[in-house]
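> Requesting a structural model of the entry that follows:
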Amino acid sequence: MSTAPSTAAPPREQWTGQFGFIMSAIGSAVGLGNIWRFPGVAYENGGGAFLIPYLIALVTAGLPILFLDYALGHRFRGSAPTVFRRIGGRIGRFTESLGWFQVAIAFVIGLYYTAIIGWALSYFVFSFDLRWGDDPTSFLTDEYLQVSEPGLSTTFVPGVLIPLVFVWVAVIAVLAAGVKKGLERANVIAIPALGVAFLVLVVRALFLDGAVDGLNALFTPNWAALGDPSVWIAAYSQIFFSLSIAFGIMVTYSSYRKRRANLTTPGLVVAFTNCSFELLAGIGVFATLGFFAFQQGTTIDQLDGITGVGLSFMTFPAIVSQMPGGPLFGCLFFGSLVLAGFTSLISILQVVSAGVQEKFGLTSRSAPVVVGAVSAVLSILLFSTTTGLLALDVMDEWANNIGIEFSAVVVTVLVFWVLRRGRELEYHLNAVSTFKVGRIWLFFVAVLAPVLLTYMLYERIKDLVLDGYSDMPGWYLATFGWGTIVFCIIAAIVLTAFRWVRSPDEFTPWPPYPPTPTSSERTEAGA
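Predicted coordinates:
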């Protein structure tokens, strides 16, 4: 299909300044995984020794790919499909499909991520009267989610449906308000509130009986674990998972920055703030688990449910029921989950909304409404039923550990080895930033990252093919697991085939590359 004739595009929305961008980027990076994933991953992979591969992964893969996303979005000024269309040049129609694959991954994640926030919102309310009683596990699976066997359920659970609808209304309202009045304002309010609430929670946890035992369990190093390749894979996976990279978020967010805007220094702030919050979460979670083990007369290694859904909705409610001031502690914990999840969710759905808006010529108000309405219907159909928890678990595994890692491998290989745009992006970062990158950045992002990610992707696919996942039936994994990846591929092909309302091709990146004798002067004068 041919590209439609170019028409004038409206002025691109922008953040009010660097502070608004940093807060929004932190809001995207700090999410549910920081609270319920990192502490368990660290504990199971060497404790204190895990911090070594974790920090190495941050420096050699997390930051380099974060800078890559920033450079792509800022230089080519658009959503993921627009950026990859523009960077592709003559093969732009092919490379555009990679952008739509990232949009599709974000769309899928948004469907189930909203459900988890809805659960956290319900549990925030339940904290006031400790409604889960003496058996939080049965309450979650039998009374609240009403979990049934794997299948295609049409039985809706009202207690899940109502908060899910509420979250979708809030998300659509924020996105429809735009970049400044919606995304930025929500993050500027939510992130400080999250920081205060979680800090209070951590300080309270440190004064519980058994807290020191919990911290010792988390931070006592198992140096032998550093010789296990799976520990290093876990470290790179955690960094990748927590920084919101390689599926369009930071590409989209950086495209709303002004032409003359520092990129790398804010990137360092975002990355190290995210990692600091993960360490804070680890301290709070394991201090609390230490109290729980003390109350049970056991040790941390004998506890079940120290990560993911089990930690948040089974173990923590049980802890809250036994501790002094439990209702307040529960409100702080689940309130933190809601805030952390919501700021990440709006960034995920902005990827989808921005792509649809630019491709089909919608306004910044109508695109979120269209995307939100379609997403809300599918989310309700899939995750407010009695099989919602099972579908969520499987889709999350495939979307994160297959979809995002596949996207990262393709992006790095395409940009650096096929299109040969590495030097241009290095020049762009250095032209607008105070912290300069060089050949070491090119090595990390063009050589080391794709090699490591390819190995990780291969190992994960092999495990899923040979061993399955979580004792789920094969047909169910094929439908909700591999089916998720097939859906994203088909969506990328179909959406690429549609005509652009406004051609993205008539675009000149700034600053000029290769640089002209006066390009440095233009750069200094650029807006």
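> rest of the way, CA atoms for contacts and neighbours
Will do.
> okay, now the residue nearest to Phe219 when sequence neighbours are not counted: neighbour count?
In this structure, Phe219 finds its nearest non-sequential neighbour in Gly48, 3.9 Å apart by C-alpha to C-alpha, 6 or more residues apart in numbering. Neighbour count for Gly48, taken as other C-alpha atoms under 10 Å: 18.
> And for the one 3 residues further on?
When neighbours are counted by other C-alpha under 10 Å, Leu51 registers 17.
> Find the nearest non-adjacent residue to it, please.
Ala42 (7.6 Å).
> For Glu358, list the residues it contacts.
Contact partners of Glu358, counting by C-alpha atoms under 8 Å, 6 or more residues apart in numbering, are Ser79, Thr82, Trp500, Val501, Arg502.
> would you say it is within a helix?
Yes - according to DSSP: H, G, I helix; E, B strand; the rest coil, Glu358 belongs to a helix.
> For it, give its distance to Ala9.
Plainly put, Glu358 is 9 Å away from Ala9 if you go by C-alpha to C-alpha, to the nearest Å.
> repeat for Asn430
Using C-alpha to C-alpha, one gets 28 Å for the distance from Asn430 to Ala9.
> secondary structure element for Ala491?
Secondary structure assignment for Ala491, by DSSP states H and E: helix 483-497.
> Would you do the same for the sequence below? I want to compare the two.
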Amino acid sequence: MSTSSSASAPREQWQSQMGFILAAVGSAIGLGNIWRFPGVAYTNGGGAFLIPYLVALLTAGVVYLLFDWALGHRYRGSAPAIFRRIHPRFEPLGWFQVGICFAIITYYAVIVAWSVRYIGFSMSRAWGDDPAGFFTGDFLRLIPSADAHITGSPVPGVFWPLVAVWAFVTLIMALGVAGGLEKMNKIFLPTLLVMFVGMVVRAVTLPGAVQGLNSFFTPDWSALTDPQVWVQAYAQIFFSLSVMFGIMVTYASYLPRRANLAPTSFVVAFSNSSFELLAGIGVFSTLGFMAARQGIAVSELEGITGPILSFVTFPQVISLMPGGQLFGVLFFGSLSLAGITSLVSLIQVVTAAVQEKFDTGRTASSVAVGLVAALASTWLYSTSNGLNMLDVVDNYVNNIGVVASAIVTVVLVVLVARRLPELHHHINDHSAQGVGKWWPLFAAVITPIVLAVMLALTILELLQKGYGDYPSWFNNAFGWGSLGTLILGSIIFSLIPWRSSVDHFRPAELAGMDPHPYEHHQNPDALTATAPQETR
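The predicted structure follows:
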């Protein structure tokens, strides 16, 4: 067994509860809040969508945020270590979650790099009269999706900003949980809020803003009878809050033992949703202005969600509005900050797992992960084929990989290991205001059914129709192939021996219940009764 300093050193911790809250909010608030939520709400009932959205927030967002936090806070480790501590055969699930985060960071970083570049482009309005042609042509030099292939030629205007982004986030990671992540979020989140509020205030004062807000908030009550609208609400909450694929588990593992879990989960969940609502107001005020200038209805506009909204539609608005340069700096600056706070949370999942598995120091782990991820990121996504690959990998990893991870987690932890009563007890034992019987009901029964329906519908549609107009081999290679690679990688990493054992750990006892019911009557491979118990 290794005796290096990393094995014996105490686990890093957040310096304060507020530091943890800011980090969790920073992880949740990302690119999807700004460019996905407004479009999803608009196309799924407008104001009426807020009803299923609120239901999903309470029954899935808060529920699984607490689920993750209970796992991380109780078992105190990286995702692979936590699932191994529940049962050694569960370790591959932890590595699958690490793999999901690694796949996402390789393309998430390039979107941050685009945002950083567009801060400068906003000042000079570099896109001229054709933002769409500039984005896909002059800037990305994009190969048409129908001609997508393995990789393309490097694009210097993307490559070098991407290298700079990776250098910056690797430095933040190397500084540690308190010295890097916590300090960064304390600076970036308030800055993000001020910049974004400034952008929204400018947007709502534009001519035509009321028309845009009416389009966003006018309810289509008939949409509430459409099951797909409810599925979309759960999907938005699920992906937006960064739950059930390693992030919140890892973040909670750095909390001090005396923490306040349940109330904090509501603070984080509602902070994230409030930002999404603010984003919707800002985006649709801007779209209303654009529609008024063109003499058309907001519904006739194209590019109301995704990269096209950010890098084509908004540049068009910037070119039309008075003071557009400042508006552009605020918008793309906000997009960059939101992207970075989410990016570092994804990287932390990978870094923590590598650090624990191979018993390396924080700096060495951060540099190793940053270097490997940067190489993959630049090779795949800074090329003329980058957006095509990003689109396919993101669709399959997020819509299948993340949801499958959640379902498997519930099955293993709740049904196989039967740890739900323990997690419920842990939440209430570490909360000023606990949660009632509704929490295990939604965590173990109702919400998993919704997720299973989501997954089945997604897989069925992809099998029947494919994705986009990409060649079928391209979807198979980078869509299904990405998922297959994650599964294979999770098995391989689980077979590698731990340089410093994580098995000799027992969580603190909970008053009134056996903290280890599983090991007494289940598999003999479970944790031994002689393992040292963690104290409070």
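> What's the TM-score once they're superposed?
Put the two chains on top of each other and the TM-score (TM-score structural alignment, normalised by the length of structure 1) is 0.96; 513 aligned residues with a C-alpha RMSD of 1.4 Å.
> pretty sure the residue nearest to Leu51 of structure 1 is touching Gly48, no?
Yes - Ala42 of structure 1 lies in contact with Gly48 (C-alpha atoms under 8 Å); the separation is 7.5 Å.
> Chain neighbours aside, what residue packs nearest to the counterpart of Val354 of structure 2 in structure 1?
The alignment partner of Val354 of structure 2 in structure 1, by TM-score structural alignment, is Val356. Using C-alpha to C-alpha, 6+ apart and skipping the chain neighbours, the partner closest in space to Val356 of structure 1 is Ala367 (6.5 Å).
> does the one you found really touch Gln357, like I thought?
Yes - using C-alpha under 8 Å, Ala367 of structure 1 is in contact with Gln357, at 5.3 Å.
> Neighbour count: these two, which is higher?
Set Ala367 of structure 1 next to Gln357 and count neighbours by other C-alpha under 10 Å: Ala367 wins out with 24 against 20.
> give me the element the residue nearest to Val356 of structure 1 is part of.
Counting by DSSP H and E, Ala367 of structure 1 is found in helix 366-383.
> I'd like to know how far Asp228 of structure 1 sits from Ala235 of structure 1.
11 Å.
> These two: which has the busier surroundings?
Ala235 (25 against 12).
> And the more buried one, what's its match in structure 2?
Aligned partner of Ala235 of structure 1 by TM-score structural alignment: Ala233.
> and its match, what does it touch?
Neighbours of Ala233 of structure 2 in contact, by C-alpha under 8 Å, 6+ apart: Phe49, Pro52, Tyr53, Ala56.
> Could you find the counterpart of Ser27 of structure 2 in structure 1?
By TM-score structural alignment, Ser27 of structure 2 lines up with Ser28 in structure 1.
> Tell me if its match really is in a helix.
Yes - counting by three-state DSSP, Ser28 of structure 1 is part of a helix.
> and the residue nearest to it when sequence neighbours are not counted, how many residues sit next to it?
Nearest residue to Ser28 of structure 1, sequence neighbours excluded (C-alpha to C-alpha, 6+ apart): Ser344, at 4.1 Å. Counted with other C-alpha under 10 Å, residues neighbouring Ser344 of structure 1 total 25.
> what separates Ser344 of structure 1 from Val160 of structure 1, distance-wise?
Taking C-alpha to C-alpha, one finds Ser344 of structure 1 at 20 Å from Val160 of structure 1.
> What of Ala497 of structure 1?
To Val160 of structure 1, Ala497 of structure 1 is 37 Å away according to C-alpha to C-alpha.
> Looking at the two, which has the bigger crowd around it?
Neighbours per residue (other C-alpha under 10 Å) separate Ala497 of structure 1 from Val160, with Val160 holding more: 24 against 16.
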